[in-house]
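>>> Sequence unavailable; structure follows:
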């Protein structure tokens, strides 16, 4: 392990030397000033609506509870210099996303603006950096070309690629979904095995993923997180032009999904929804009632986890725990049980207990309706769908019966004919003729039917 750390530190020095020769380094204090120029001042009255601010997570050295890995803090404009020195600089555990939030919670549902779209690129050496730099800034039509980033940040073993927007993107519900698709698209384009990364498995991340903060320390390898200014701020149109698929581009003119129904039609067709959302004003997504079988199934998928997806497997364990109403303490114990197995999976970055407690933080109601597609992207584990073709059970059975009756009709039969199978009535009568002294309980047991059915024909 010691040799591995020495190799990683040596690679870090080489990458830093290359970036130093080509770009200007920027310190963490100025980096976040640039990223979030409109943070609120302490005590500033923002009126009726919250003014969005960046929120970062930091490790408190005086925190005695090992279960509490992070504390949250709002990045306030007039306090930033002092806060940066106290909470970020040389701290071994600080995280910040590229989003700004209303209120004091960094949940995606509270995100109001995207200031930067950020990508994580693991296991980058000299050759991978050369390929990456050769690809950025060229025209979108060129093979594997990438948009010119605003910053390249050294995270320890890899790079964080920042695209800072000239005008922050308003995060309406449908815009969040579109930005997620754009990020997945560009991640696939950026993450090229043996091209830009030594890791084979592409790692997809959500748009509110937190990243090690510039100026903090990567505690796994005792390396400083440093940033280099590689370009200017970008527009959404510029990033859209690099999307591999047209449907993955973001259309800011579609902030919401268009409804298929008028309010009157929705009230009649979805009375429960109308009462909850329109009458009672509950805008939260409705929680599905899911049996714990799904959670237990996820625990059994550990043998499918690949190195770059260990953290996300744990994160999705917490999500399934929320979905299935599993107590948080039980989820934590299950994570601890599987931790040693996951930690032994080969990867350039070691898995630590800090990662475990970080993953447990997504045990939150905001992830009730996290989709199968997103879980597959994050974990690279294939999840089989049900066979209803996304229909409810009633509609699915109705369609199945129609298909059954059509097939029987073609064969000149009826479903009620039983296809030669004896009816329960004939079974009961035949049995009684042969065993006239048996009671209903024995008849039912020997025929494998209910006593009610026996009484019906007795």
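Ah, there it is. Source: prediction; values computed, not measured. Residues are numbered from 1 along each chain as shown.
>>> drop to CA atoms for contacts and neighbour counts, all remaining ones
Fine.
>>> Give me the neighbour count for residue 456.
Look at residue 456: counted by other CA atoms under 10 Å, it has 9 neighbours.
>>> Flag every buried residue along stretch 374-382.
Across stretch 374-382, burial judged by 16 or more other CA atoms under 10 Å covers 374-375, 377-381.
>>> The structure to be compared is supplied as follows:
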């Protein structure tokens, strides 16, 4: 459906076309000192939006953009319009409703969410009419956006927050859940021709900048629909009670030095600092998992999930300890021809999708839940089979079997048949035992396997990550313990 038809629907509902600066001034409170100006001294605790774009290059015989240069810029208050104009002629340019510390729009650099933004694909005049009607009915199904952005065959829905949300780890999780549930309400058989394939996007998702180019070479246009900004509570109220997130948890960050942590969290200090364990609560997986996901994409990627399959590939790379950005990018590029073939009328294209997906090659995504990867990618991920037992019950069951084999049958699975143990064998022996005896400490493992404690520490360092002994929501980084503490409720 043409943009002209979508425009007609918006105008019929009283929307008015506005400029890019109208929208971004509203979101980032330009003119009020909310974000930094060029040359502003540090120490004022301000962060800024980031813009990313592709310039130059040429399209090869397959219609793929090659040889382009990527630029990333901080959007500053006093040069915002100038920088935005610089990116309007880019092959593509993206930004979002978040501010970041520094120059990178990565998960660990997120500061505040100023607007929650959604994609709604599969639009024609009928579906957009249905969407707007449901916003304004006596019993609205979802909130009416402040701005609707026309970007090719889909629309972007902008919800401006009256008070930007601080993005501490727990808050990010709450906002992600809220966005997922609201997405499910917006994407239905009346509001999208692709309603069976909703796009569940994280809060870090980038969107084509207003005034920039659409995928088909048009111009991204903005329309103001609603002038009332939203609180998180108002957005949350559009969800049924069982899906509402617990916004009573307002989180702030505090820090402890290692000396303070030694006093406050002795168990954690012993395991992580003294014994050399890692501290992010995750486990390293084998590269086989990454290669398995490459095969899964080729076998099962669908039209509405193509970008998210690449995003999941970057996350699996992190989970498997693969940090070579060029390697992951090359793998993503190799998938583009197949992703194009999924829907030849709407080719995937080799533009900002790959670059945006690569932003997830970030250690903060190491603990990204498997259930969310399955949901956003549309690809089933089989679970480890425990015959419906909880992990502690399953481990107790396995340990009982091993004890019976050892005591009754005389078997010893850790016996090395008289051969000297090489470093590789010791590593696998130690890690296997540690995996199967999660409560065993380094000394227990050393005694059970007949190896030195230092050898156990050597092979478990950078393998098992432990946050035991820390409060919920805590993490270790930069020589400090970071803890999210619940703020007292207002009277």
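All right, it came through fine. Worth saying up front: this structure is predicted, and the values here are computed from it rather than measured.
>>> Just the TM-score for the two chains, thanks.
Remark: TM-score between the superposed chains equals 0.76 [TM-score structural alignment, normalised by the length of the first structure]; 394 aligned residues with a CA RMSD of 3.4 Å.
>>> Select from the buried residues of stretch 374-382 of the first structure every entry located in helices.
374-375, 377-379 (DSSP state H).
>>> follow-up on the earlier one: redo the buried residues of stretch 374-382 of the first structure as JSON lines? Include distance to residue 170 of the first structure.
Putting those into JSON lines (distance: CA to CA, whole Å) gives the following:
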{"residue": "374", "distance to residue 170 of the first structure": "22"}
{"residue": "375", "distance to residue 170 of the first structure": "25"}
{"residue": "377", "distance to residue 170 of the first structure": "25"}
{"residue": "378", "distance to residue 170 of the first structure": "25"}
{"residue": "379", "distance to residue 170 of the first structure": "28"}
{"residue": "380", "distance to residue 170 of the first structure": "30"}
{"residue": "381", "distance to residue 170 of the first structure": "32"}
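>>> Looking at the residues you listed, which is nearest residue 193 of the first structure?
Nearest to residue 193 of the first structure among these, counting by CA to CA, is residue 380 at 15.3 Å.
>>> ok now do that closest one, which residues does it touch?
305-306, 309 (CA atoms under 8 Å, 6 or more residues apart in numbering).
>>> Please say which position in the second structure it maps to.
Mapped onto the second structure by TM-score structural alignment, residue 380 of the first structure lines up with residue 378.
>>> go on, residue 255 of the first structure?
Checking TM-score structural alignment: residue 255 of the first structure goes with residue 251.
>>> Let me see the ranges of the helices in the stretch 251-400 of the second structure.
258-264, 266-268, 287-300, 306-319, 325-342, 352-357, 370-377, 391-407 (DSSP state H, counting those that start in this stretch).
>>> so what secondary structure elements neighbour the longest one?
Helix 325-342 of the second structure is packed against helix 306-319, helix 352-357, with contacts defined by 3 or more CA pairs under 8 Å, 6 or more residues apart in numbering; DSSP states H and E.
>>> Going by neighbour count, list what's buried in the last one.
By 16+ other CA under 10 Å, the buried positions in helix 352-357 of the second structure come out as 352-357.
>>> Taking the centroid of the second structure, which residue is nearest it?
residue 202 (5.1 Å; CA atoms, centre = their mean).
>>> So which of the helices of the stretch 251-400 of the second structure is the most surrounded?
helix 306-319 (a mean of 26; mean count of other CA atoms under 10 Å).
>>> what angle separates that helix from helix 325-342?
Compare the direction of helix 306-319 of the second structure with that of helix 325-342 by axes from the mean of the first three to the mean of the last three CA atoms, to 10 degrees and you get 150 degrees.
>>> Where in the first structure does helix 306-319 of the second structure align, residue-wise?
Helix 306-319 of the second structure maps onto residues 310-323 of the first structure, going by TM-score structural alignment.
>>> Quick one: distance of the longest strand belonging to the second structure to the chain centre.
When the second structure is parsed with DSSP state E, its longest strand is strand 154-166. In terms of CA atoms, centre = their mean, to the nearest Å, the centre of strand 154-166 of the second structure is found 17 Å from the chain centre.
>>> got it, and stretch 317-327 of the second structure?
16 Å.
>>> Enumerate every residue touching the alignment partner in the first structure of residue 346 of the second structure.
Aligned by TM-score structural alignment, residue 346 of the second structure pairs with residue 349 of the first structure. By CA under 8 Å, 6+ apart, the residues touching residue 349 of the first structure are residue 157.
>>> For residue 349 of the first structure, give its distance to residue 307 of the first structure.
As judged by CA to CA, to the nearest Å, residue 349 of the first structure and residue 307 of the first structure stand 9 Å apart.
>>> residue ranges for the helices of the stretch 101-250 of the first structure, please.
Per DSSP H, counting those that start in this stretch, the stretch 101-250 of the first structure carries helices over the ranges 126-135, 173-190, 236-240.
>>> nearest to residue 266 of the first structure, of those helices?
helix 173-190 (19.7 Å).
>>> No more questions from me, cheers.
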